[in-house]
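>>> Could you work out the structure for the sequence below:
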Amino acid sequence: MRVIAGTRKGRLLKMPTGMKTRPTADKVKEAIFNIIGSKIIDAYFLDLFAGSGAVGIEALSRGARQCVFVEKNGHCLKTIKTNLALTNFMDKAIIIKKDVTKALSSSLRLLFTHKFDFVFLDPPYDSAIYETVLNGIREYDLITQGGVIIVEHQRDKILHAENLGLEKRVRFYGDTAITVLL
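All right, here's what the predicted structure looks like:
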């Protein structure tokens, strides 16, 4: 796994060992950041279910001002810290060790005076938490006007996000789907 573009292009990243994590494939990362484009410059990025931190680190490499990584798994947290050290992005990162739903309802609004321009979430594919998290993002008013929510999920999963009042676009990459809420 590597950083695919930006100031840290080509830098190799670590994966959590002994875990059943599913890293975001390079072609999917590339597609995500093609959607985002130059709007990533100076943006606040929120990486939920951060895993190895690869997507948030990609955002930083491409010019994001700051990335907040939310992850509850200890092995993943160690990997995120290692990858941030390898890419020299510790000063632009905040790591929250907490369950995502608890972080949404408490930590994120208390810790930050700003909202996020981009929210990326990639929970375990077999999880039933997608709509809960999307509703939490809306309920706790975490995204800027014009902000974008990007959800990685299994191709056959249909996200019900109509109540968010955002335009929904879905793209497919093999067994993976990316739902973009604008």
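
>>> contacts and neighbour counts: CA atoms only from here.
Fine.

>>> mind listing what's buried in stretch 41-48?
Residues of stretch 41-48 classed as buried: 43, 44, 45, 46, 47, 48 (neighbour count, 16 or more other Cα atoms under 10 Å).

>>> Save those as TSV, and put in distance to residue 60 too.
Shown next, in TSV, are the buried residues of stretch 41-48 (distance: Cα to Cα, whole Å):
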residue	distance to residue 60
43	9
44	9
45	8
46	11
47	11
48	15
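
>>> Please identify which pair of the residues you listed lies farthest apart.
43 and 48 (15.9 Å; Cα to Cα).

>>> one more to line up against the first:
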Amino acid sequence: MSVVSSSPILSPSSGRLSSNSSTNLPLFSTSFTKPISQKRYPLIVFSYKSGTGLTSEDKKELLKRYGLDPDEFLSEPSPKTRRRKEGRGSKLVVSDEKSQEERTTHRLLQVLGGKARRKKLLSPKGMDVRPMMEVVKGAAFDILQSAGGCPASLRPGRWLDLYSGTGSVGIEAISRGCSEVHFVEMDPWVVSNVLIPNLEWTGFLDVSSIHTVRVETFLERAEQFVGKDGPFDYMSVTPPYTAVDYEVLMAQISKSALVGKDSFIVVEYPLRTDMLDTCGCLVKIKDRRFGRTHLAIYGPDWAQKKRKSEKKIPIVT
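Predicted structure coming up:
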């Protein structure tokens, strides 16, 4: 196993801090290129993961060095709470100075099509994470498959799942034919207790990369993630409605190196939100409403022409 690090992190093989001052990449950037005990783990970028072997003082010093609050990152659940984590759900107590909030999971979502069809997925109880409704997700993939010229499955390619949460959209993409998915989710609890267990349960952990970072930061540093593979073939954008400015977000995406001339973008947005007819070099090929939720899909010009030509084909009875 080799660990490529841009900042002081723990090397899993040695249990010691290491550093690389010759690069200037983000905090806690880790790349695993060979498996531990013959098992490949996902790439986790900008993430802090407990159980690294560091002492409490080492962890506090490391976080302070980067201007972070150790109390925010190092709060741990009680032993009693850890024993509750079992079966189909898990529980974790998140502590602060004023109150304790219990976060739990349940299995309400499922994969709709492909290799993992009907497999149930974990999701957090409450409204802190709002997964895409299944009717919206099903419609999005039907449109993408048709626009790509393969109604039975997705064209092979790389998918970027922004605001991934449970990973439901990205997992659906792998199940239906995508070869690789990158998940961007800023909540470490959701990553550890929901996203990674869902990827393990569906068997897609080996073709997944997880980026525990704000979407805005990920987009700002897009070029370092594109690398030799070029733009993503697909992108899903499912943010919490009240937490983003869609005009600013879509402008940032349209100028990003993550998007190419043959990319498809799926955007879920709320009622009374104006979405442009274009996103960079892409055009809007579909815009549908599901109650208070809207779904816009952008794609290359050839996909729009293909859908229009399909509508003109007469039905022979």
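
>>> ok, which stretches of structure 2 are helices?
56-65, 70-73, 79-83, 134-147, 168-175, 188-190, 196-202, 215-220, 222-226, 246-254, 301-312 (DSSP state H).

>>> what's the matching range in structure 2 for the longest strand belonging to structure 1?
Ranked by residue count and defined by DSSP state E, the top strand of structure 1 is strand 143-154. Under TM-score structural alignment, strand 143-154 of structure 1 corresponds to residues 259-270 of structure 2.

>>> That stretch vs structure 1, mean deviation?
Compared with structure 1 after fitting, stretch 259-270 of structure 2 has a mean deviation of 1.2 Å; criterion: mean Cα distance after the TM-score superposition for structure 1.

>>> Can you give me the buried ones in that stretch?
Applying 16+ other Cα under 10 Å to stretch 259-270 of structure 2 flags 259, 260, 262, 263, 264, 265, 266, 267, 268, 269, 270 as buried.

>>> of all these, which comes closest to residue 235 of structure 2?
Closest approach to residue 235 of structure 2 among these (Cα to Cα): residue 265, at 4.7 Å.

>>> since we're on the counterpart of residue 81 of structure 1 in structure 2, how many residues are nearby?
Using TM-score structural alignment, the equivalent of residue 81 of structure 1 in structure 2 is residue 196. Number of residues near residue 196 of structure 2 (other Cα atoms under 10 Å) recorded here: 21.

>>> ok, for residue 196 of structure 2, nearest residue in space, not its chain neighbours?
Leaving aside its chain neighbours, residue 196 of structure 2 sits nearest to residue 205 (7.4 Å; criterion: Cα to Cα, 6 or more residues apart in numbering).

>>> before we move on, what about residue 120 of structure 2?
residue 110 (4.3 Å).

>>> how close does whichever residue in structure 1 pairs up with the one you found get to residue 128 of structure 1?
Here residue 110 of structure 2 is matched to residue 2 in structure 1, going by TM-score structural alignment. To residue 128 of structure 1, residue 2 of structure 1 is 29 Å away according to Cα to Cα, to the nearest Å.

>>> do the same with residue 181 of structure 1
Remark: distance between residue 181 of structure 1 and residue 128 of structure 1 (Cα to Cα) = 19 Å.

>>> do the same with residue 141 of structure 1
The value you get for residue 141 of structure 1 to residue 128 of structure 1, if Cα to Cα is used, is 22 Å.

>>> For the two, indicate the residue with more neighbours.
residue 141 (14 against 10).

>>> Now do the same contact list for the nearest residue to that one once chain neighbours are set aside.
Leaving aside its chain neighbours, residue 141 of structure 1 sits nearest to residue 115 (7.6 Å; criterion: Cα to Cα, 6+ apart). By Cα atoms under 8 Å, 6 or more residues apart in numbering, residue 115 of structure 1 lies in contact with 44, 141, 142, 143, 144.

>>> go with 7 Å
For residue 115 of structure 1, the contacting residues are 142, 143, 144, by Cα atoms under 7 Å, 6 or more residues apart in numbering.

>>> Dump those residues into a markdown table; add distance to residue 17 of structure 1 as well.
As requested, those are arranged in a markdown table below (distance: Cα to Cα, whole Å):
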| residue | distance to residue 17 of structure 1 |
| --- | --- |
| 142 | 32 |
| 143 | 33 |
| 144 | 35 |
